[in-house]
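**Student:** okay, structure incoming, though there's no sequence with it:
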């Protein structure tokens, strides 16, 4: 865990005391534009989101499905750069001083300017940690100490078929929470989940023990999906593509913001009581 408790740790402690599961919501910075991104985050928080992931668009998002790929491409074409994405984070931090904020992106965003340079910019913008889908434990020797130096959470991903020994390493090196991918493949809303997902959540919880919370994402788009994950033992549900789908399909901004707040509220309601 982090040496210094940050907003992520504090939020999970508060939710554990209430016997609640955390709702983590993902948005793409700059989609459909920077100002609307901030309003979208406001709406999700009003509905009950506990943690926000801000996706920094990247040209080759290997872990993202078609929905987020299209949104990322639109944001890039609209002029969203990593620094402009951090301006979104900065605006959100000013409005929501206690909100846990994570950046989700790809390692090249950090490598190009230098780990120290970009992590320090994230810290200055009010970010609490990172999710880097293309960062394996085996290649994190430069990333981990720099993140720790700035008190940033390092959320590593595990898949349903991650071997137990490697799962232990992910637990040991993750801080904030561990991100369990619920299905094989890329992100995207799904209709149902199979038994292997439930077994994967149970196994991750057994390995994580009380050391770190387990968040589950990829494919969650309905309250019943959230209840399924929580009943298996998830400490957080992570919702991304379903949110981006609603943004993409909106006829006007006001309706979109109302729908997103309602959607967030329905998911948070499913998180209020563990089975």
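**Tutor:** That came through, no problem. These figures come from a predicted structure and were not determined experimentally.
**Student:** from here on, contacts and neighbour counts on C-alpha atoms
**Tutor:** OK.
**Student:** could I get the full set of strands for this structure?
**Tutor:** 22-28, 51-55, 101-104, 129-131, 153-155, 157-158, 178-181, 214-217, 236-239 (DSSP state E).
**Student:** from the centroid of the protein, which residue is nearest?
**Tutor:** Among the residues of the chain, the one closest to the centroid is residue 53, at 4.2 Å (CA atoms, centre = their mean).
**Student:** my guess is that one contacts residue 92, does it?
**Tutor:** No - assessed by CA atoms under 8 Å, residue 53 is found out of contact with residue 92, at 11.4 Å.
**Student:** list residues touching both of these two?
**Tutor:** Among the neighbours of residue 53, none is also in contact with residue 92 (CA atoms under 8 Å, 6 or more residues apart in numbering).
**Student:** next, the one to line up against it:
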């Protein structure tokens, strides 16, 4: 836990999602290298499962591709160990469904990642840093219950729905964030629908501690262009920094 606070202290974080071994293992590491060199603070790694039912089409297809390539527990462990050795300053958050935690024996690998996130339900595990998800439809009691086990940062969605939307970003996260702020000092990051510089700026201006980008980043990865990836990261990072220093 100290590692997370020390690396993210006194700054607004840029968290970027990438599915493990996508589009293949070699390219995955090339993309992570671009992230590490261009101001990404947290790498959220999606662990492939056969039915990522809470993800939109863009991310769901990355799960399918990784599984088609033969992704397995051994490969995941190799990836996580390499990330820890090669990029010690990069925070690594694992995002997967309950079946993924079991299928890949993730609790045996916790020395290689900084926190674990499960999108389908709040985890109540001991001896592992957890991230839980919050939205505007949750009661105060449910939010309090989730916060008891949330030891990294609170993942607040911009609005209820699946990942991957390209329309105007919802603003319902502001209500959720306000509720959390009244009962906890935990850092808050906002995800779902953060596609443009204007979205990232609005999130930081609202008082959030970080921005989480998933589907739009995958679209940049799918372009096959390193230049597009770096440009996107730098634009988002710059927007976050400018909004924070206003």
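**Tutor:** Perfect, I can see it now. These figures come from a predicted structure and were not determined experimentally.
**Student:** kindly provide the TM-score of these chains.
**Tutor:** With the length set by TM-score structural alignment, normalised by the length of the second structure, the two chains reach a TM-score of 0.92; 244 aligned residues with a CA RMSD of 1.8 Å.
**Student:** would you format the strands of the first structure as JSON lines with distance to residue 79 of the first structure included?
**Tutor:** Output for the strands of the first structure, formatted as JSON lines (distance: least, CA to CA, whole Å):
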{"stretch": "strand 22-28", "distance to residue 79 of the first structure": "13"}
{"stretch": "strand 51-55", "distance to residue 79 of the first structure": "15"}
{"stretch": "strand 101-104", "distance to residue 79 of the first structure": "18"}
{"stretch": "strand 129-131", "distance to residue 79 of the first structure": "22"}
{"stretch": "strand 153-155", "distance to residue 79 of the first structure": "28"}
{"stretch": "strand 157-158", "distance to residue 79 of the first structure": "29"}
{"stretch": "strand 178-181", "distance to residue 79 of the first structure": "29"}
{"stretch": "strand 214-217", "distance to residue 79 of the first structure": "28"}
{"stretch": "strand 236-239", "distance to residue 79 of the first structure": "25"}
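**Student:** which of these sits closest to residue 249 of the first structure?
**Tutor:** The minimum distance between residue 249 of the first structure and these falls on strand 22-28, with 14.7 Å, by CA to CA.
**Student:** which secondary structure elements does the closest one contact?
**Tutor:** Under the contact definition 3 or more CA pairs under 8 Å, 6 or more residues apart in numbering; DSSP states H and E, strand 22-28 of the first structure sits against helix 34-47, strand 51-55, helix 66-77, strand 236-239, helix 241-248, helix 253-271.
**Student:** who does the longest one touch, helix- and strand-wise?
**Tutor:** The criterion is 3+ CA pairs under 8 Å, 6+ apart, and the helices and strands that helix 253-271 of the first structure contacts are strand 22-28, helix 34-47, helix 223-232, helix 241-248.
**Student:** again, only using 10 Å
**Tutor:** On a contact count with 3 or more CA pairs under 10 Å, 6 or more residues apart in numbering; DSSP states H and E, helix 253-271 of the first structure meets strand 22-28, helix 34-47, helix 223-232, strand 236-239, helix 241-248.
**Student:** ok, now the first one?
**Tutor:** Contact analysis of helix 34-47 of the first structure by 3+ CA pairs under 10 Å, 6+ apart lists strand 22-28, strand 51-55, helix 82-95, helix 241-248, helix 253-271 as its packing neighbours.
**Student:** among these, which comes closest to residue 111 of the first structure?
**Tutor:** Across these, closest to residue 111 of the first structure is helix 82-95 (CA to CA), at 12.4 Å.
**Student:** what's the matching range in the second structure for that closest one?
**Tutor:** Mapped onto the second structure using TM-score structural alignment, helix 82-95 of the first structure spans residues 73-86.
**Student:** which parts of that stretch count as buried, going by neighbours?
**Tutor:** 76-77, 79-81, 83-84 (16 or more other CA atoms under 10 Å).
**Student:** now do the same for the residue nearest to the centre of the first structure: its match in the second structure.
**Tutor:** Under TM-score structural alignment, residue 53 of the first structure pairs with residue 44 in the second structure.
**Student:** neighbouring contacts of stretch 110-120 of the first structure?
**Tutor:** Under the contact criterion CA atoms under 10 Å, 6 or more residues apart in numbering, stretch 110-120 of the first structure has outside partners 82-83, 107-109, 124-125, 127, 129-130, 132, 142-144, 146-147, 149-150, 152.
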